[in-house]
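Chemist: sequence plus the predicted model coming up.
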Amino acid sequence: MFIMCKKIQPSLFLITVSLLFSYLLMGVTHSANAQMTESPVRNFSIKLNGGYTFASSGGGTLGPLMGQFDVESNQKSVYGAAIQYAFNPAWSFEAAFNTGSFENQFVDDPAFTTDYLYATFRGVSHLNGLLDLNWAGSRYVNPYFAIGMGLMRSRLSADGLDSEDMSLVLSSSAGALFYLFNGADLFVQYDYNLAGSNLLDGFSGSASSDKFAAVKVGLRFNFGRKGTKLASWSGAPSSRASRSSMLPLPASVATPSPETGIADVNEKAESEMESSSSEPADMAWLTEFGTFMESPAARHPEFVLKSLEFARSMKEARLQAKAMAAEQARLEQERQRLAAAAISPAPAKTKIRRAASPPDGTYIQIGSFPNDTVAEEKWHEVVATLEGVIVNPSNSVFIHEYKQFRRVLIGPFGNASQARTLLSGIQSDYVDAFVIKFPRY
């Protein structure tokens, strides 16, 4: 068997080194900006994963994505771990370690077994932070890609051959993180590795180097201050702090001079708080500001002034919101009152009963009046007096038109005793009332 080791193409090597250097430069620069705020955030994490490798001998549904061996070796277990440092939501750097083995897929192929261990240093780009994505799931899903390089140690066992090899390996990945809680994330990852050796499959064929892919699932454990996320999540405190540090100060807030000390700024903040304490307003903003003053960021004069201006604007916004809510409530009450008045039916006008000749029976005569106006007023008065005393008093009180007079009568009653009973109850209001019987004899 002819065995040969070929090196990785110099152009790929230089590209990978350049990318790694760029990752480190951007990560360190962003990290320095974030540290100015001293915001609490987690940076370190450890990743544990497992999966399967794929090394096809060509063709297949996925083609090159399945790797490239001269002797096929698919679905072999691989286990890995990594130590990662997150500079900010966009950039991370990690040292990854993976181990596993390859062996011939089919019994008709040349038999071989290759045990390997490789370590890589990789830059990681988190797309939510890199592209400033603010989609609905950005708090729970974070896609990423990575590229790096390292060393691979392999041990080949084949018919009549045992060989050990040390070579470079270029590694690239694409995957997604899924938020579980602040201390842990789940991730799914696809790897594509380009080895600097052509010995992994025990056969030196036409390929310049062996290539293999892997699909992995694992957990990332995040270490740091309790109650904070890892910096690689877009919602982590370091992201907000680092961005706010690059915003200009409001025009109403003067930038402190080099001679301005922290004590001077704190004194100004306290005087602002005292001057506002007499205002009859929602004072929750002062509580928020007090919490900020106790945080590490309060040691920076510029951020104290920014926070003071922000707290004042929040107080004004709350006052305006309360005033608008009160005005809207008043207008709504007025609208409901007008609507109720518009739909409320007007009280029905009671029809006055009149009779030229009363039916036979016993009545109470309230009085005899010279015209309709006086009689009608008395009719309404008597009906109101009898409300609750008899049923439907408007049906029992009527005006008897007798010559030029108008008599107001109550009745008829079943007998004189009933009439006298009711009369005794209203006699104090109508002293001239008396019992009368029709027809008159």
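Modeler: Received, thanks.

Chemist: drop to CA atoms for contacts and neighbour counts, all remaining ones
Modeler: Fine.

Chemist: what's the helix or strand for the closest residue to Ile436 other than its chain neighbours?
Modeler: Excluding the flanking residues, the one nearest Ile436 by Cα to Cα, 6 or more residues apart in numbering is Tyr363, at 5.2 Å. Assessed by DSSP states H and E, Tyr363 sits inside strand 361-369.

Chemist: next SSE after that strand?
Modeler: Remark: after strand 361-369, the chain's next helix or strand is helix 372-386, criterion DSSP H and E.

Chemist: what's the first helix or strand after that following helix?
Modeler: For helix 372-386, the succeeding helix or strand toward the C-terminus, using DSSP H and E, is helix 393-396.

Chemist: what helices and strands are in contact with that next one?
Modeler: Contacts defined by 3 or more Cα pairs under 8 Å, 6 or more residues apart in numbering; DSSP states H and E place helix 393-396 against helix 372-386, strand 405-413.

Chemist: residues of the following helix or strand past it that come out buried?
Modeler: Helices and strands here follow DSSP H and E; after helix 393-396, the next one along the chain is strand 397-402. Buried residues in strand 397-402, counting neighbours by 16 or more other Cα atoms under 10 Å, are found at Val397, Phe398, Ile399, His400, Glu401.

Chemist: from those, which is closest to Val17?
Modeler: The shortest gap between Val17 and any of the buried residues of strand 397-402 belongs to Val397, at 111.6 Å (Cα to Cα).

Chemist: what's around Asn369, how many residues?
Modeler: Slight slip there: residue 369 is Phe, not Asn. Other residues within reach of Phe369 by the criterion other Cα atoms under 10 Å amount to 18.

Chemist: and what of Phe310?
Modeler: Other residues near Phe310 come to 15 when the count uses other Cα under 10 Å.

Chemist: want to compare, so here's the second one:
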Amino acid sequence: MSTAVVLLTRDLRLHDNPALAAACAADRVVPLYVLDPSLADLSPNRTRFLHQCLADLRENLRGLGGDLIVRTGDPVAETIKVAREAEATTITMAKDVSRYAVRRERRLKEEGERHRIGVELHPGLTVVEPGDLRPGGGGDCYKVFTPYYRAWSARQWRSEAATPKRITLPDGLTAGRLPAPGDGPGEGGESAARRRLTSWLRHGIGEYGDTHDDMPGDATSRLSPYLRFGCLSPLTLAEASRKHDADPFVRQLCWRDFYYQVARVNPKLSTEALRPAADNQWRTDDDGLKHWQDGLTGVPIVDAGMRQLREEGWMHNRARLITAAFLTKHLGIDWRPGAAWFFKWLLDGDVPNNSGNWQWTAGTGNDTRPYRRFNPIRQALRFDPDGVYVRRYVPELKAIEGPAVHQPWRLTGLDYPKPLESHRDEAVWLRD
């Protein structure tokens, strides 16, 4: 009887999981997840969310007659060990783009060859594979989004992989203990992802183009953490969105793919600017950085976004632009500590999108207008005109009614800080 191990990484689902479907061609299948201690402390929020995802996946696999085998240690060593124990001849896994993932894939192939175990890489983390689209004039990736979007939209997408009907484990394998899921923002797992998807398709996606920038309305899908951990297939979401004629939302999924193809050829995206010439204007301001991190800048819309990040492990996309631009374009602080702070707290934090978007906002990345500035006051008056979003996250300002909450030069006599920078009068703010 043939046996295959599927090493699950960021594809923690049964539906449209090409690596799992390929493993199911064997008579016996070992679904495996290896907890790498070197990643455990990167983000308490994501670690807790991951543990919830694994608990849900184990329950779903058991419903098919299988189980989730869990090990702790070096992913390559543990995978080879399980494969040899199960007498597997094949290991399947989803292909990824980060430096960590590429190094893991290379090492796994080397060890697999040494032990005469085949290693197969499959799609599944994006709608279109990161290396499949190349610009016509040459180059390894698209540097501008719009031509990539045209090529991406014209591309014929792969068919969704079949969901397994039954999984048979080899005898004698110990399942391994899962970490306790713990409490915190969000609910991890494929089951929660599919419930949220159903609700989004019924009640939210049709209005997305008109309401996605409505900060107090929070009219976004909040599916990004489930995409980050692969609890939801990006292809499934894209196909469903197309059926609803939701082009603005499909475009956002394309942005996600765009940064994956950028990260594929720029493995140091988190630390090295894509436009080095724009990466030398930063100043050191430890106090400014700390006030920004704590949501105490004295600019209400910025502080509201930063406090939402800490409370929910998530931030409205418009707030992400405003807060990132405030740190880099207004305070003049390097984008790297900002990206690292987001990465620490965000449930959906991943290397391609977090770093790519930070570089876009800072003017060091893939942006045709690198010198744009997001004026936080103008942004607040446009996207939170009555101050509902600010008062939701900055309780010190709950007594301030209407748009006046966005005017930091008037917020005197309150237990709330003055703005960090010199923009403390109305004329300067509205001129900027």
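Modeler: Looks like it came in fine. Just so it is clear, the model here is predicted, and its values are computed rather than measured.

Chemist: need the TM-score from the superposition.
Modeler: Superposed pair, TM-score by TM-score structural alignment, normalised by the length of the second structure: 0.22. Supporting alignment: 146 aligned residues with a Cα RMSD of 6.6 Å.

Chemist: on that earlier part again, list the contacts of the residue nearest to Ile436 of the first structure.
Modeler: Contact analysis of Tyr363 of the first structure by Cα atoms under 8 Å, 6 or more residues apart in numbering lists Leu409, Ile410, Gly411, Pro412, Phe413, Ala419, Val435, Ile436, Lys437, Phe438.

Chemist: buried only: go through those for me.
Modeler: Buried, going by 16+ other Cα under 10 Å: Leu409, Ile410, Gly411, Pro412, Phe413, Ala419, Val435, Ile436, Lys437, out of these.

Chemist: and these, which is closest to Glu274 of the first structure?
Modeler: Glu274 of the first structure has its nearest neighbour among those in Ile410, at 78.9 Å by Cα to Cα.

Chemist: grab the nearest non-local neighbour of that closest one.
Modeler: The shortest distance from Ile410 of the first structure to any non-neighbouring residue, by Cα to Cα, 6+ apart, is to Val397 (4.6 Å).

Chemist: so Val119 of the second structure lies in a strand, does it not?
Modeler: Yes. Under DSSP: H, G, I helix; E, B strand; the rest coil, Val119 of the second structure falls within a strand.

Chemist: ok, the nearest residue to it once chain neighbours are set aside to Glu120 of the second structure distance?
Modeler: Nearest residue to Val119 of the second structure, sequence neighbours excluded (Cα to Cα, 6+ apart): Ile91, at 4.8 Å. According to Cα to Cα, to the nearest Å, Ile91 of the second structure and Glu120 of the second structure sit 6 Å apart.

Chemist: higher neighbour count, these two?
Modeler: Ile91 (26 against 17).

Chemist: so what's that one up against?
Modeler: Ile91 of the second structure makes contact with Ala4, Val5, Val6, Leu7, Ala23, Ala83, Ile117, Gly118, Val119, Glu120, according to Cα under 8 Å, 6+ apart.

Chemist: can you list the contacts of Tyr363 of the first structure in CSV and add distance to Ala329 of the first structure?
Modeler: As requested, the contacts of Tyr363 of the first structure are exported to CSV (distance: Cα to Cα, whole Å):
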residue, distance to Ala329 of the first structure
Leu409, 54
Ile410, 52
Gly411, 54
Pro412, 56
Phe413, 57
Ala419, 57
Val435, 60
Ile436, 62
Lys437, 63
Phe438, 64
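
Chemist: farthest-apart pair in those, please.
Modeler: Ala419 and Phe438 (13.1 Å).

Chemist: and for those two, which residues touch both?
Modeler: Taking Cα under 8 Å, 6+ apart as the contact rule, Ala419 of the first structure and Phe438 both touch Thr362, Tyr363.

Chemist: can I take it that Ala21 of the second structure is in a helix?
Modeler: Yes. Ala21 of the second structure: assigned to a helix according to three-state DSSP.

Chemist: and it, how far is that from Val82 of the second structure?
Modeler: 19 Å.

Chemist: try Glu113 of the second structure
Modeler: Counting by Cα to Cα - Glu113 of the second structure and Val82 of the second structure are separated by 15 Å.

Chemist: of the two, which one has the most company?
Modeler: Using other Cα under 10 Å as the criterion, Glu113 of the second structure and Val82 rank with Val82 on top: 19 against 12.

Chemist: so the more buried one is in which element?
Modeler: If you go by DSSP H and E, Val82 of the second structure is part of helix 75-85.

Chemist: ok, residues contacting that helix?
Modeler: 4-5, 7, 32, 34-36, 71-72, 89-91, 104, 107-108, 111-112, 173.

Chemist: quick one: buried residues of it?
Modeler: The neighbour-count check on helix 75-85 of the second structure (16+ other Cα under 10 Å) flags Pro75, Val76, Glu78, Thr79, Ile80, Val82, Ala83 as buried.

Chemist: what's the first helix or strand after it?
Modeler: Using DSSP H and E, the helix or strand that follows helix 75-85 of the second structure in sequence is strand 90-94.

Chemist: what's the neighbour count on Arg194 of the second structure?
Modeler: Counted with other Cα under 10 Å, residues neighbouring Arg194 of the second structure total 17.
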